[in-house]
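sequence plus the predicted model coming up.
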Amino acid sequence: MLADLEELVVCESFSADHAALARSAEVVGALGARLLGAVPETIVIDGVTHLRWTFGTPRVLLLGHHDTVWPVGSLESHPWSVADGTARGPGVLDMKAGLVQMFHALASLPSPEGVCVLVNGDEEIGSPTSRELIEEAARGCAATFVLEASANEAGALKTARKGTSRYEVVVHGKAAHAGLEPHRGINAAVEAAHQVLAIAGLGASAGAVGTTCPVLGATTITPTLMSAGSTLNTVPALARISVDVRVPTLAAQDRTDELMRALTARTPGARLTVRGGKKRPPMEPESSAELFALASRIASELGQEPLRGVAVGGASDGNFTAAAGCPTLDGLGAVGGGAHADTEHVQVARMIPRTRLLAQLVARRTSTSPSAGCPTTPTS
């Protein structure tokens, strides 16, 4: 498993580099073909390469991604290494170790019959080209297991996730010489300052609707990036504000969208354009409850430590599968920490126990007859 993990990590796969993603897909596809005995279907959408294996009529969807947040060349400063029981390297935790565990879990079963494996190449940027593939597969399956990393170093599974929305508020003003005639301008930076304060105060209004989920907590609306102006001696004619939104329920997501689009300019002559919107729906606790209970029983049977489930603010493709009505359990991948950071790492000793847990989950769920199958053509 470590040899397979090294092979994936040293093949860099930055989300924005389509050529790197194509190379990564070849490596991931070859690994899956060797372990599963079937060549994947390669799906390229808008230059992004995704992989899919379909065995019979799927009842279980195994979901992962091979893209990472690490630009090509990151191996020079963050080389692959294994020392003192810890594996390191770009994307080792998020989520190349999860892919290795997934393939080995399936390979350990008598047959992968009843499973659809989908590995996309754009999860880290919101899955814009793979969302439809994910939702289509999920609607035909009785369970989705997401191979994202565990929630923490203790190995907690992710049983609920907030939904996400992304906005950009563009402030339109009017340029003028800052020294000679500033009064003739309309200062977009000043208006942006008003909007940052207004946006930061929207959380309470959004929270008035849809925050009935005590597990996921309150809606958060956070101004993040802001820019304004073009030169030091010019009244800014344009400003931009990026806004990150995390919501516990669909109702809160709808309410937040209404509030963002209702923003109004406070500086005379300025006007606003609100771009963006809803990205991922929330993965509410009910979607994972039964599967988490099953995973807990299996862990006990295997003599593993008791499982813990936690709600997290970050989103994944599991948000899409849960919203599509498919029971979803997330965080079944590697145990470690430091995702997206210099400290990204995987606890090597936890890889085999997690692989065994996933294998048993798949075996139990593929033995249950669903109402329908994954609407794709079998590849083996």
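All right, it came through fine.

for the rest of this, base every contact and every neighbour count on C-alpha atoms.
Fine.

for the residue of the chain positioned farthest from its centre, helix, strand, or coil?
In the chain, the residue that sits farthest from the middle, by C-alpha atoms, centre = their mean, is Leu180; the gap is 50.0 Å. Following DSSP: H, G, I helix; E, B strand; the rest coil, we place Leu180 in the coil state.

distance check, it against Asn233.
10 Å (C-alpha to C-alpha, to the nearest Å).

same deal with Ile125?
36 Å.

same deal with Lys96?
49 Å.

likewise Val48?
From Val48 to Asn233 the distance is 43 Å (C-alpha to C-alpha).

more neighbours: these two, which one.
Val48 (24 against 13; other C-alpha atoms under 10 Å).

any idea how far the more buried one lies from Leu118?
The value you get for Val48 to Leu118, if C-alpha to C-alpha is used, is 14 Å.

swap in Ile125?
Counting by C-alpha to C-alpha - Ile125 and Leu118 are separated by 17 Å.

likewise for Arg161?
From Arg161 over to Leu118 (counting by C-alpha to C-alpha), the distance is 20 Å.

one more: Val274?
Distance from Val274 to Leu118, by C-alpha to C-alpha: 34 Å.

again, but for Ala262
Ala262 is 39 Å from Leu118, by C-alpha to C-alpha.

alongside the first one, take a look at this:
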Amino acid sequence: MTSMRQAVDVNVDAMIDDLRTLVQVESPSRQLDALRKSAETVAEVIEGRLGGHAAVVDSDGGPHVHWSGGGAPRVLILGHHDTVFPLGTLELRPFRVEDGRAYGPGVFDMLGGLVQAVHGLATLTDRSGVEILVTADEEVGSHFSRALIEERALACGAVLVVEGAADGGAVKTGRKGCGTFEVSVAGRASHAGLEPAAGVNALVEAAHQVLAVAALARPEIGTTVTPTVASAGTLDNVVPAEATVVVDVRVESADEKERIESAFAALSPRLDEAVITVRGGVGRPPMPESAAAELFAVARRLLPGLEGRAVGGGSDGNFTAALGVPTLDGLGAVGGGAHADHEYLLVGSMAERANLVAGLVNVIQDSRPQAGQTSSDGTNKPPKSHT
């Protein structure tokens, strides 16, 4: 097996230049005009380093980018170009490199991982069978990209997710399934001083429901149920007629996903005449560590001492692992501060991570047969759009 230490050197300065280019095109989720410009820039960077054609794939959630090295598909490099930062963040926090760290919105989650993967692939003389898919709506649930992700994962048969690394540079070998529920309460307004009993207090009902859903948690087996956002009422002298509670849920097993979804569906009001409506679900299925075992073993041979870790956050790797496709996550940037003002990437780790991705691709190309599935038109290209 080729050692990662024997890989062709990558140019860190060139990686920094490409990272700067991507960061300076802001790409907040759901901002379609900004995402269009971002997707076009991602495509230009990929084509500039790897050649070929990076297609911009339209969807209602924003444009994705797909590149193929040709030949029978064998490995999918999976990432996203949308970020959580609103337009204008770059002006307040411009891209900079200082004391061995690169700073800027999206450097760690996950533009740095995209750049590293592209530069790692550029060191390979044979890129046949390699596909890159960069989606536009990962940060908001991947509702418009999921079908395309699953299609290409099944076609390729192995997935490398270039999300940011776990603490200490560990790759991510497991992820919890995650989802969001919204519990809405309809009551009846009345004067809080003159006729409080004439109303149906939606806030009091919501308080009962918060306690009920929080009690569903089973942290001893990895299930967390966390009320995160609540709203109710209009004025301080009016019994609130409406209330809403948003709940974050994380689970480690399909059985827990089913239990939690059933429990939310069965919620019932405690107050007479209150009405409860529940929306949402566990949208990302759990990523079991078994899905990463094969590829993690290869990664450890390429980079001795590399650690793997199961984490609570979700990614698009949850979808591919749930299909039974071998998936290794957290292969992107080493750094920290995802979604925060201090988000950063460790420049000194960029070359090693680029070479790790290249080494994994090399091994997969040599050892993995064609998965045997293609797009509906008989090619290895994705359809024009998934909406």
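Great, that's in hand. Keep in mind that what you see is a predicted model, and the values were worked out from it rather than measured.

give me the more crowded residue out of Arg161 and Leu118 of structure 1.
A count of neighbours by other C-alpha under 10 Å puts Arg161 above the other of Arg161 of structure 1 and Leu118, at 29 against 21.

how about the contacts made by the equivalent of the more buried one over in structure 2?
In structure 2, the residue equivalent to Arg161 of structure 1 is Arg175, according to TM-score structural alignment. Counting by C-alpha atoms under 8 Å, 6 or more residues apart in numbering, Arg175 of structure 2 touches Glu252, Pro286, Met287, Pro288, Glu289, Ala310, Val311, Gly312, Gly313, Gly314, Ser315, Asn318.

ok, the fourth one - how many residues close by?
Neighbourhood size, Pro288 of structure 2 [other C-alpha under 10 Å]: 22.

what is the burial count for Phe85 of structure 2?
Neighbours of Phe85 of structure 2 using other C-alpha under 10 Å come to 17.

now swap in Asp4 of structure 1 and tell me
With other C-alpha under 10 Å as criterion, Asp4 of structure 1 counts 17.

show me what it lines up with in structure 2.
Residue pairing (TM-score structural alignment): Asp4 of structure 1 is matched to Asp18 of structure 2.

structure 2: which residue goes with the residue farthest from the centre of structure 1?
So, by TM-score structural alignment, Leu180 of structure 1 is matched to Leu194.

and its match, how far from Asn237 of structure 2?
The value you get for Leu194 of structure 2 to Asn237 of structure 2, if C-alpha to C-alpha is used, is 9 Å.

which parts of structure 2 are helices?
12-23, 32-50, 89-92, 112-122, 146-156, 202-214, 254-265, 293-302, 317-322, 350-367 (DSSP state H).

out of the ones you listed, which is closest to His339 of structure 2?
Set against His339 of structure 2 and scored by C-alpha to C-alpha, the helices of structure 2 come closest in helix 89-92, at 11.7 Å.

just give me the neighbour total for the closest residue to Ala155 of structure 2 other than its chain neighbours.
Nearest residue to Ala155 of structure 2, sequence neighbours excluded (C-alpha to C-alpha, 6 or more residues apart in numbering): Gln373, at 4.5 Å. When neighbours are counted by other C-alpha under 10 Å, Gln373 of structure 2 registers 18.

any idea what Gly233 of structure 2 aligns with in structure 1?
By TM-score structural alignment, Gly233 of structure 2 lines up with Gly229.

list the contacts of its match.
Ala188, Ala189, Val235, Pro236, Ala237, Leu238, Ala239.

likewise Thr368 of structure 1?
Thr368 of structure 1 touches Arg59, counting by C-alpha under 8 Å, 6+ apart.

same check on Thr228 of structure 2?
Val245, Val246, Val247, Asp248.

map Ile132 of structure 2 across to structure 1 for me.
Counting by TM-score structural alignment, the partner of Ile132 of structure 2 is Val117.

Thr355 is in contact with Ala299 of structure 1, correct?
No - with contact defined as C-alpha atoms under 8 Å, Ala299 of structure 1 does not reach Thr355; the gap is 11.3 Å.

coming back round to it: I'd like to know which of the contacts of Arg175 of structure 2 are buried.
Among those, those scoring as buried are Glu252, Pro286, Met287, Pro288, Glu289, Ala310, Gly312, Gly314, Ser315, Asn318 (criterion: 16 or more other C-alpha atoms under 10 Å).

how about stretch 227-238 of structure 1, which residues are buried there?
Ala228, Gly229, Thr234, Val235, Pro236, Ala237, Leu238.

in structure 1, which residue is closest to the centre?
Centre-nearest of structure 1 using C-alpha atoms, centre = their mean is Ser316, 2.6 Å out.

thought Glu123 was touching that residue, still the case?
Yes - counting by C-alpha under 8 Å, Ser316 of structure 1 does reach Glu123; the two are 7.2 Å apart.

which residues of the stretch 201-350 of structure 1 fall in strands?
Along the stretch 201-350 of structure 1, the segments classed as strands by DSSP state E, counting those that start in this stretch run 220-228, 238-247, 271-280, 309-312, 328-329, 336-337, 345-347.

average offset of the third one relative to structure 2?
Translated: strand 271-280 of structure 1. Following the fit onto structure 2, the mean deviation recorded for strand 271-280 of structure 1 is 1.0 Å by mean C-alpha distance after the TM-score superposition for structure 1.

what residues in structure 2 pair up with that strand?
Counting by TM-score structural alignment, strand 271-280 of structure 1 pairs with residues 275-284 of structure 2.

buried residues in the matching stretch, which are they?
Quick answer for stretch 275-284 of structure 2 (16+ other C-alpha under 10 Å): Val275, Ile276, Val278, Gly281, Val282, Gly283, Arg284.

the third one contacts Phe181, correct?
Yes - under the contact definition of C-alpha under 8 Å, Val278 of structure 2 touches Phe181, with a separation of 6.9 Å.

just give me the neighbour total for the closest residue to Gly114 of structure 1 other than its chain neighbours.
What sits nearest to Gly114 of structure 1 in space, not counting adjacent residues and going by C-alpha to C-alpha, 6+ apart, is Pro58, at 3.9 Å. The tally of other residues near Pro58 of structure 1 (other C-alpha under 10 Å) stands at 28.

next: Pro375 of structure 1.
16.

again, but for Arg270 of structure 2
If we define neighbours as other C-alpha under 10 Å, then Arg270 of structure 2 has 14 of them.

who touches Gly100 of structure 2 in this structure?
Leu346, Val347, Gly348.

no no, Ala105 of structure 1
By C-alpha under 8 Å, 6+ apart, the neighbours of Ala105 of structure 1 are Thr355, Arg356, Leu358, Ala359.

which residue lines up with it in structure 2?
Looks like Ala105 of structure 1 aligns to Gly120 there (TM-score structural alignment).
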